[in-house]
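K.L.:
I'll drop the sequence and a predicted model, then ask my questions.
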Amino acid sequence: MTKSAPKLTEPAPIDIAVICYPGSQATCIHGVTDLFTYADYFARQQSSASRTFVRITHWRPAAADGRLECVFDSRPGPLGRPTVVVVPASQLAPITRGHSPESNTWLVSRHAEGAIVAAVCGGVFVLADSGLLAGRRATTHWMFADELQRRHPELTIEADRLVIDDGDLVTAGGVLAWADMGLSLVERLLGTAVMRATARFMLIDPPGREQRYYSDFTPHLQHGDKAVLAAQHWLQAHAPAPFSIAALAGHAGLGARTFLRRFVKATGLTPSEYHQQLRIARGRELLERTQDPVDRVAAAAGYEDSGGFRRSFKRLVGLSPGEYRRRFQGGRRPQCTAD
């Protein structure tokens, strides 16, 4: 009698669990779900195996006992341990401390089982509240970065970054950064070919953008130091013009050494760094709204040397003036490009 070949067990799919905590953003929840659904399709297309590569589940705190219950399953069946737990963005503003203790407990448990935890925008506050981010690097929406640092001084905030993949913990910046984060995870779990096919289908750039392309310089003005605030107001009104520390300290009514110390404490920047941020902000505005040559933009922003403007712009914004203009001309958000 001929023995039949042993039946091969089908590999378990990658399990993407999305936490639908109170106030989480529906766009993010369903966007991540769609992105991984597309990734599953392209993974099957590129493989000879006819199987499911990705399973997506949604989890919500249960009203009765505080546990999280599964409320959606793209491949119904026995529930296993998730490969990745996604913490979506919040609506408009970051959640308050202790907003969803059930989610925090569930996150810690899944992470202890080996899950990657990936949080987007305001969802980074949920992850930080769980304690898992303590002592680690993180990003969030650039408008929320100061608040995240205030609540969690133990974190190293890198607000210029759109996605920080720190191995077991992944954080993403702006509201729609779930796409960049999702593609990064697809590349890690399913390979570059599947990631690129998914990105092309969704008409979005592959991972590699930076949040600083989008963030405006927002001076910190509510620090309570009236002398420094007077100097900030003067700089804002005369940004393109050169200045001296002595003159700026005079506007603040302080001695130069005292002024420097208090300015850095209040704003987090030296006066020169602050002045340069204001000038680059002026340059960004002109690149978006005019057709002036870069040399003329540099002069209007207070730079005698256009080469110095180009170097400073690239360092602070992450793009050259020409690249920035192509992406943002007319105030538009960046277009999908093949850069």
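P.N.:
Thanks, I have the structure now. Residues are numbered from 1 along each chain as shown.
K.L.:
alpha carbons only for contacts and neighbour counts from here, please
P.N.:
Fine.
K.L.:
Can you show me the helices along the stretch 101-250 of the chain?
P.N.:
All helices of the stretch 101-250 of the chain, identified by DSSP state H, counting those that start in this stretch, fall at 101-112, 123-129, 145-151, 178-190, 192-202, 226-237, 245-252.
K.L.:
Give me the residues contacting the third one.
P.N.:
Contacts to helix 145-151, defined as CA atoms under 8 Å, 6 or more residues apart in numbering, come from residues 125, 139, 155-157, 159.
K.L.:
taking the residues you listed one by one, which sit in strands?
P.N.:
Taking DSSP state E, the ones among the contacts of helix 145-151 that sit in strands are 156-157.
K.L.:
So which of the contacts of helix 145-151 wins on neighbours?
P.N.:
T139 (29 neighbours; other CA atoms under 10 Å).
K.L.:
you'd agree it is up against A172?
P.N.:
Yes - between T139 and A172 a contact is recorded at 5.9 Å, counting by CA atoms under 8 Å.
K.L.:
Could you identify which of the helices of the stretch 101-250 of the chain is most buried?
P.N.:
Most buried of the helices of the stretch 101-250 of the chain, by mean neighbour count (mean count of other CA atoms under 10 Å): helix 123-129, with a mean of 26.
K.L.:
A further structure is provided below for comparison with the first:
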Amino acid sequence: MPRIAIVISDGVLMSGVFEIADALSLANRYTDQQYSAREDLPPTLEVRLASAGGEPVRAENGRVLAADEALRGSAFDMVHVAPFAVGRPEDLGERLAAMADVVDWITECGSVGTRLAASGSGVAVLARAGILNDVTVPVAWWLERPMRRLFPHLTLDPERAITAHDAVLLAGRHVAEPALAIRMVEQLMSPDVATWIERISGVNAYPDGPDPAHVFTTLVLKPDELVARAAHWLQLRFAQKPQMADLSAVMAVHPRTLNRRFVASLGMTPVEYLQRLRIEAAKRMLARSDRRVDRIGYLVGYGDPGFFKALFRKATGLTPSEYRRQVREGLISP
């Protein structure tokens, strides 16, 4: 079970804490709904609020926020430094000096390959820890001047909302935190879960431009609102053996009409679209996990391992095992 620490300190902005915590909670709920009937999975992510010594902190709005543990209490798979109030921009250096314990711990986390994330003023903590030397750093406009003074060697970009670089995720502005949360889910769990949260929340996880490597899209031959709604319905249920009769009933159209409009809009039937969703999900599981091939086929909706392998080979030209090997050897992109 991946463990995530959200680092809190005095003056923390509670919205920056709970944007992340709520998105991770939604990710757990989706995973349970989508896969619990197929594999007995515990809640996928464990989220902990961590302060320097495990003490409560006083948020910027005056409320006291309890920590679950101290920073050095245990290991984490990802650490997110929540934003905090600075006061005057020129006070940033003094604020970072007061957070020396947090900065030192972040440096240690980076040295052992822990995934790191930060938003708003929390980005400055990663900068002080020496994590961002090769990163284009998104920065809030009001922090740009003190950040340039404190870290003249960094590449700062006040126009950029989010940066993803290797094991580092950054959001320069508080308004980008929902998108940052979805990108964290994408890294910790899968693009499928992230896409679901993006769709139900209306948040654009790629405010600086799309990343087609993480999203299954098909050429729209003819825009059709009915097909868009039906495709969304399938995306939310692709692993649950959705029936086309149920889809037709929900959309209030005859199955033949639905088929005809799918073909006219996407160039494929609803069944073919469902199969593409499953194959794309299987590809991501093969690339990102060590689950057995048969188990992956089962999780994405295929009870017959042979049928799954045949469909996968037809779609990719490779067996699932060949696909996994070639991705891991860097011969093909996931």
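P.N.:
The structure has been received and is ready for your questions. In this text, all values refer to a predicted model and were calculated from it rather than measured experimentally.
K.L.:
quick one on the thing from earlier: what residues are shared contacts of T139 and A172 of structure 1?
P.N.:
Common neighbours of T139 of structure 1 and A172 (CA under 8 Å, 6+ apart) are 121, 124, 161-164.
K.L.:
Dump the helices of the stretch 101-250 of structure 1 to CSV, plus distance to D295 of structure 1.
P.N.:
Formatted as CSV, the helices of the stretch 101-250 of structure 1 follow (distance: least, CA to CA, whole Å):
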stretch, distance to D295 of structure 1
helix 101-112, 52
helix 123-129, 41
helix 145-151, 33
helix 178-190, 34
helix 192-202, 36
helix 226-237, 22
helix 245-252, 27
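K.L.:
Please identify which of the contacts of helix 145-151 of structure 1 is nearest to L185 of structure 1.
P.N.:
Closest approach to L185 of structure 1 among the contacts of helix 145-151 of structure 1 (CA to CA): T139, at 16.2 Å.
K.L.:
roughly how far apart are the residue lying closest to V64 of structure 2 once chain neighbours are set aside and L156 of structure 2?
P.N.:
Residue nearest to V64 of structure 2 in three dimensions, not counting chain neighbours: R58, with 4.5 Å by CA to CA, 6 or more residues apart in numbering. Remark: distance between R58 of structure 2 and L156 of structure 2 (CA to CA, to the nearest Å) = 30 Å.
K.L.:
quick one on the thing from earlier: what count of nearby residues applies to the residue nearest to V64 of structure 2?
P.N.:
Neighbours of R58 of structure 2 using other CA under 10 Å come to 18.
K.L.:
quick one on the thing from earlier: which among the helices of the stretch 101-250 of structure 1 is found nearest to S306 of structure 1?
P.N.:
helix 226-237 (21.3 Å).
K.L.:
how about that closest one, which residues of structure 2 does it hit?
P.N.:
Counting by TM-score structural alignment, helix 226-237 of structure 1 falls onto no part of structure 2.
K.L.:
Specify the angle between that helix and helix 245-252 in degrees.
P.N.:
Per axes from the mean of the first three to the mean of the last three CA atoms, to 10 degrees, the angle that helix 226-237 of structure 1 makes with helix 245-252 is 120 degrees.
K.L.:
helices or strands next to helix 226-237 of structure 1 in the packing?
P.N.:
helix 245-252, helix 256-267 (3 or more CA pairs under 8 Å, 6 or more residues apart in numbering; DSSP states H and E).
K.L.:
Pull the residues that contact stretch 99-107 of structure 2.
P.N.:
Under CA under 8 Å, 6+ apart, the answer for stretch 99-107 of structure 2 is 52, 71-72, 96, 125-126, 128-131.
K.L.:
Could you check the angle the longest strand seen in structure 1 makes with helix 101-112?
P.N.:
If you go by DSSP E, structure 1 has its longest strand at strand 54-61. Per the same axes, to 10 degrees, the angle that strand 54-61 of structure 1 makes with helix 101-112 is 140 degrees.
K.L.:
Work out the gap between strand 54-61 of structure 1 and the centre of the chain.
P.N.:
Counting by CA atoms, centre = their mean, to the nearest Å, strand 54-61 of structure 1 is centred 22 Å from the centre of its parent chain.
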